[in-house]
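K.L.:
model the following, please.
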Amino acid sequence: MSLAHSNQADSVLEHVLAILPREVARALEALSRGLLEELEEIRLRAGQPLELGLRQRSAFLAESGELTSSASHARRISAGELAQVLQRLTQFSRYAVEEEMRHGYVTLPGGHRVGIAGRAVVEAGRVRAFRHVTSLNVRISRDHPSAAKALLPFLYDHASRRPLSALVVSPPQCGKTTLVRDVARRFSHGDHAPGYQGLKVAVIDERSEIAGSVDGVPQFDLGPRADVLDGCPKAEGMMMAIRSLSPHVVVTDEIGRAEDAVAVLEATLAGVAVVATAHAASLDAWRRRPGMEPLFSARAFDRYIVLSRRRGPGTVEAVLDADGRPLARGSAEG
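P.N.:
Coordinates of the predicted model:
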């Protein structure tokens, strides 16, 4: 059986397998369907055991191809293998992905993100590149078309017939990107409410994770009314979309800089709904991040959706209104 071609679950990993050492790819091919569906991360560290991050646990990959909790029985990744993966990852030209690498990651087709660790080259106080890469973390991107279904009643105002702005807040790996991707898709298709037309959606996909674009072409279904600005900085992209694409909804990922906050406020004041994500353990923690409190004070977001991994990725802990008051707690899981 070939992971790259057998079915939908396998095709998710096609681009990941293409960069891995052949023996590792074959071992992953041999894992059970259930384990493959739980796979979230593949961590490769030079001279260290190959680690797999599963939905509820982590494990090492043994030389036999089985999973083990013992590091001493695990298959180790050599520096040469890591260099080969990095070479494949950058398509034999680091210059082609230099800007992404400067931020510590490279995005693969399909929206998979590969985090990079090693010796940082710093110039004028900014990271310019990475040399002597010592570890890579492959984060698997998956699509869940039902992720936003239960939340749609909180994201559309039927009285005014307009979409609402929402911020999805959680620590990493809790399903934020998956959720906003499905929000974009459902608004685009017109699935947000029976009898309503679809809405024009602009996706500002700075890290190519929402649409998973390859050569600018989305690999995930975002519906017939979605326009994607792939690889475009969020703040600049939001303003470009408002000026030229006339969206009803702007969808973007991981706001966190002061310029992002300004762009969100500009968009909402222009009558455009914004659906975005942010890394934070809670709404209060997000408000304490630099530049974010003005967004809360201005009531730029109509809804706050707080996610966790308590019952697996995408667990909805709370839906809050613009003032942070609860509308639902633990009752709106996709």
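K.L.:
please count neighbours and contacts with C-alpha atoms only from this point.
P.N.:
Noted.
K.L.:
mind naming the longest helix for this structure?
P.N.:
Scanning the chain for the helix with the most residues, using DSSP state H, yields helix 176-189.
K.L.:
helices or strands up against it?
P.N.:
Contacts defined by 3 or more Cα pairs under 8 Å, 6 or more residues apart in numbering; DSSP states H and E place helix 176-189 against strand 166-170, strand 201-205, strand 226-230, strand 249-252, strand 273-279.
K.L.:
and the residue nearest the centre of the chain?
P.N.:
Closest to where the C-alpha atoms of the chain average out (Cα atoms, centre = their mean) is T177, at 4.0 Å.
K.L.:
once you drop chain neighbours, what's closest to that one?
P.N.:
Nearest non-adjacent residue to T177, counting by Cα to Cα, 6 or more residues apart in numbering: I210, 6.2 Å away.
K.L.:
quick check, the one you found in contact with L179.
P.N.:
No - assessed by Cα atoms under 8 Å, I210 is found out of contact with L179, at 9.5 Å.
K.L.:
show me which of these two is the more surrounded one.
P.N.:
Neighbours around I210 and L179, counted as other Cα atoms under 10 Å, are more numerous at I210. The numbers are 32 against 26.
K.L.:
give me the element that one is part of.
P.N.:
Counting by DSSP states H and E, no helix or strand carries I210.
K.L.:
quick one, what contacts it?
P.N.:
By Cα atoms under 8 Å, 6 or more residues apart in numbering, the contact set of I210 is 111, 177-178, 180-181, 203, 220, 252-253.
K.L.:
now the helices for this structure?
P.N.:
In the chain, the segments counted as helices under DSSP H are 8-11, 14-17, 22-29, 33-38, 79-89, 98-102, 176-189, 234-244, 258-269, 283-287, 293-297.
K.L.:
which of those sits closest to V319?
P.N.:
helix 283-287 (10.5 Å; Cα to Cα).
K.L.:
gap between the two ends of stretch 301-311?
P.N.:
26 Å (Cα to Cα, to the nearest Å).
K.L.:
tell me which residues of that stretch come out buried.
P.N.:
301-309 (16 or more other Cα atoms under 10 Å).
K.L.:
what does that stretch contact?
P.N.:
Here stretch 301-311 has contacts from 154-155, 164-171, 173-176, 274, 282-283, 295, 313-322, 324, using Cα under 8 Å, 6+ apart.
K.L.:
from the residues you listed, which would you call buried?
P.N.:
For those, buried by 16+ other Cα under 10 Å: 154-155, 164-171, 173-176, 274, 282-283, 313-322, 324.
K.L.:
and this one, so I can compare the two:
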Amino acid sequence: MSLHYTFHPINSNPEPKHRGKGTVHQTQDNLSRWFGENLASILLQIQGIAFEDVEEIRLRLERPLLLLGNHREIFIDGQGRAVPPEKGYRIQREDILQALERMTQSSLYAAEEEMKQGFITLPGGHRVGITGEAILKQGQVQTLKHISALNIRVAKAVEGKAEHILPKLLKRDGSLYHTLILSPPRAGKTTLLRDLIQKISDGSPTLHTQGQTVGVVDERRELAGMWQGIPAYNLGYRTDILDGCPKRMGINMLIRSMSPQVIAVDELGHPEDVEAVLDALRTGVKILSTAHALNLEEALSRPTLRVLFESGVFERVVVLSRRHGPGTVEEVIVLKQELDCHRGKVREG
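P.N.:
Model prediction:
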């Protein structure tokens, strides 16, 4: 199996140039190390832009370098300046190849396995979407070649969101209702899930709740941002993490080996995920998860999720949007088994 590009000797974990102690500079430094010298230099020159608000860095072959933030697209030229698209720095094939070398050299085989799903994950939980020519075998994607675009989704830890809604997700005895977080892409569901995991794991003096044992199946390596066994994000004192493990296997592994009170997973959607969740319910464990959907109605239209709703699995549904930026809580829905719902609005001003 081959990624169809040539590796060159490089430092796979280059030290970023010192630019000060600010969070914005640290973000630019940490991200720039995953690119070749040319793109790294451009990213380090960016000024006058709220880099902490950047959510995606998009590299498209022969197209201008593009940063996406909250309700804003910014094209960047060779000096790191915001410009019209026709004046932006044009991504060259070498830029993409150098970025892939830095992003995958530590474990080429593991990267190939991830690339079958169209992405790889960097230390810190940054997720890199990849497009190119798919190589198929018996109808299954084996790898990608002639890579044409990379989309670096910048992972961020934004704490404090969970305190606002956690009381609506807990029973009187402090145990969790089975909860599903719904949102469209880039609306903060993974960030909220991280914060909820940490609050449930540590307990909350404000809410007078005890810490609970949480098992996390981090299939896409985004939730914990594990690197050599150490999580980049704080998921709490009582949290055990299975990194890079498929949900259908990881849920059962955690239940057998770590005795969690809560199982947390990101992005339910496959039939195998549903089966694993239904099996977990028989052990009495609580489920905390996310899924892609604009609202409850859209979630119900998806056959795999509908099975969970019709089985009466979820008791609470949190709906997010980008109306006031990523992580805007539109509503917390209290579900009855027959799928009638009482909607308690939780608006963020």
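K.L.:
hang on, the earlier thing: state the distance from the residue nearest to T177 of structure 1 to S165 of structure 1.
P.N.:
17 Å.
K.L.:
from the buried residues of stretch 301-311 of structure 1, which is closest to P49 of structure 1?
P.N.:
R309 (25.5 Å).
K.L.:
looking for the alignment partner of the closest one in structure 2.
P.N.:
In structure 2, the residue matched to R309 of structure 1 (TM-score structural alignment) is R322.
K.L.:
and the counterpart of A300 of structure 1 in structure 2, what is it in contact with?
P.N.:
In structure 2, A300 of structure 1 lines up with V313, judged by TM-score structural alignment. Residues counted as contacts of V313 of structure 2 (Cα under 8 Å, 6+ apart) are 178, 278.
K.L.:
who touches the residue lying closest to G124 of structure 2 once chain neighbours are set aside in this structure?
P.N.:
In space, and not counting its chain neighbours, G124 of structure 2 is closest to G225: 4.2 Å by Cα to Cα, 6+ apart. For G225 of structure 2, the contact set (Cα under 8 Å, 6+ apart) comprises 122-126, 231-233.
K.L.:
and the aligned partner of V97 of structure 1 in structure 2, how many neighbours?
P.N.:
Under the alignment (TM-score structural alignment), V97 of structure 1 pairs with A111 of structure 2. Other residues near A111 of structure 2 come to 19 when the count uses other Cα under 10 Å.
K.L.:
I'd say A111 of structure 2 and E101 touch.
P.N.:
No - the criterion here is Cα under 8 Å, and A111 of structure 2 misses it with E101 at 10.7 Å.
K.L.:
circling back: nearest to I46 of structure 2 among the contacts of G225 of structure 2?
P.N.:
Among these, H126 lies closest to I46 of structure 2 (Cα to Cα), at 19.6 Å.
K.L.:
now for that closest one: what does it line up with in structure 1?
P.N.:
Counting by TM-score structural alignment, H126 of structure 2 lines up with H112 in structure 1.
K.L.:
again, but for D195 of structure 2
P.N.:
Here D195 of structure 2 is matched to D182 in structure 1, going by TM-score structural alignment.
K.L.:
how close does the match of A300 of structure 1 sit to L278 of structure 2?
P.N.:
8 Å.
K.L.:
also T290 of structure 2?
P.N.:
For T290 of structure 2, the distance to L278 of structure 2 - Cα to Cα - is 16 Å.
K.L.:
equivalent analysis for E112 of structure 2, please.
P.N.:
31 Å.
K.L.:
the two: which is more packed in?
P.N.:
Neighbour tally, E112 of structure 2 and L278, criterion other Cα under 10 Å: the higher count belongs to E112, 20 against 15.
K.L.:
give me the buried positions along stretch 36-56 of structure 1.
P.N.:
36, 39-55.
K.L.:
what does it rub up against?
P.N.:
With contact meaning Cα under 8 Å, 6+ apart, stretch 36-56 of structure 1 is reached by 9, 28, 35, 58-61, 71, 74-79, 82, 134-141, 312-313.
K.L.:
of those, buried ones?
P.N.:
Members of the contacts of stretch 36-56 of structure 1 classed as buried by 16+ other Cα under 10 Å are 9, 28, 58-61, 71, 74-77, 79, 82, 134-141, 313.
K.L.:
so how far is L67 of structure 1 from the aligned residue in structure 1 for L59 of structure 2?
P.N.:
Matched by TM-score structural alignment, L59 of structure 2 corresponds to L44 in structure 1. Distance of L44 of structure 1 to L67 of structure 1, given as Cα to Cα: 15 Å.
K.L.:
ditto for S32 of structure 1
P.N.:
For S32 of structure 1 relative to L67 of structure 1 (Cα to Cα), the value is 11 Å.
K.L.:
these two: who's more crowded?
P.N.:
Ranked by neighbour count (other Cα under 10 Å), S32 of structure 1 and L67 place L67 first, with 18 against 9.
K.L.:
elements contacting the longest strand belonging to structure 1?
P.N.:
In structure 1, with assignment by DSSP state E, the single longest strand is strand 126-139. Judged by 3+ Cα pairs under 8 Å, 6+ apart, the packing partners of strand 126-139 of structure 1 are strand 41-45, helix 79-89, helix 98-102, strand 113-123.
K.L.:
the last one vs structure 2, average distance?
P.N.:
Superposed on structure 2, strand 113-123 of structure 1 shows a mean distance to its aligned partners of 0.4 Å (mean Cα distance after the TM-score superposition for structure 1).
K.L.:
and the angle from that strand to helix 79-89?
P.N.:
100 degrees (axes from the mean of the first three to the mean of the last three Cα atoms, to 10 degrees).
K.L.:
for strand 113-123 of structure 1, what is the distance to the chain centroid?
P.N.:
19 Å (Cα atoms, centre = their mean, to the nearest Å).
K.L.:
ok, and what's touching it?
P.N.:
With Cα under 8 Å, 6+ apart, strand 113-123 of structure 1 has contacts from 101, 104-108, 127-141, 209.
K.L.:
if we use 6 Å, what do you get?
P.N.:
For strand 113-123 of structure 1, contacts defined as Cα atoms under 6 Å, 6 or more residues apart in numbering pick out 104-107, 127-139.
K.L.:
buried stuff in that strand?
P.N.:
Quick answer for strand 113-123 of structure 1 (16+ other Cα under 10 Å): 113-117, 120.
K.L.:
between those residues, which is nearest E236 of structure 1?
P.N.:
Nearest to E236 of structure 1 among these is R113, at 22.2 Å by Cα to Cα.
K.L.:
spatially, what comes nearest to the closest one if we skip its sequence neighbours?
P.N.:
Among residues not flanking R113 of structure 1 along the chain, T107 sits closest, at 4.5 Å (Cα to Cα, 6+ apart).
K.L.:
I am finished for the moment; much appreciated.
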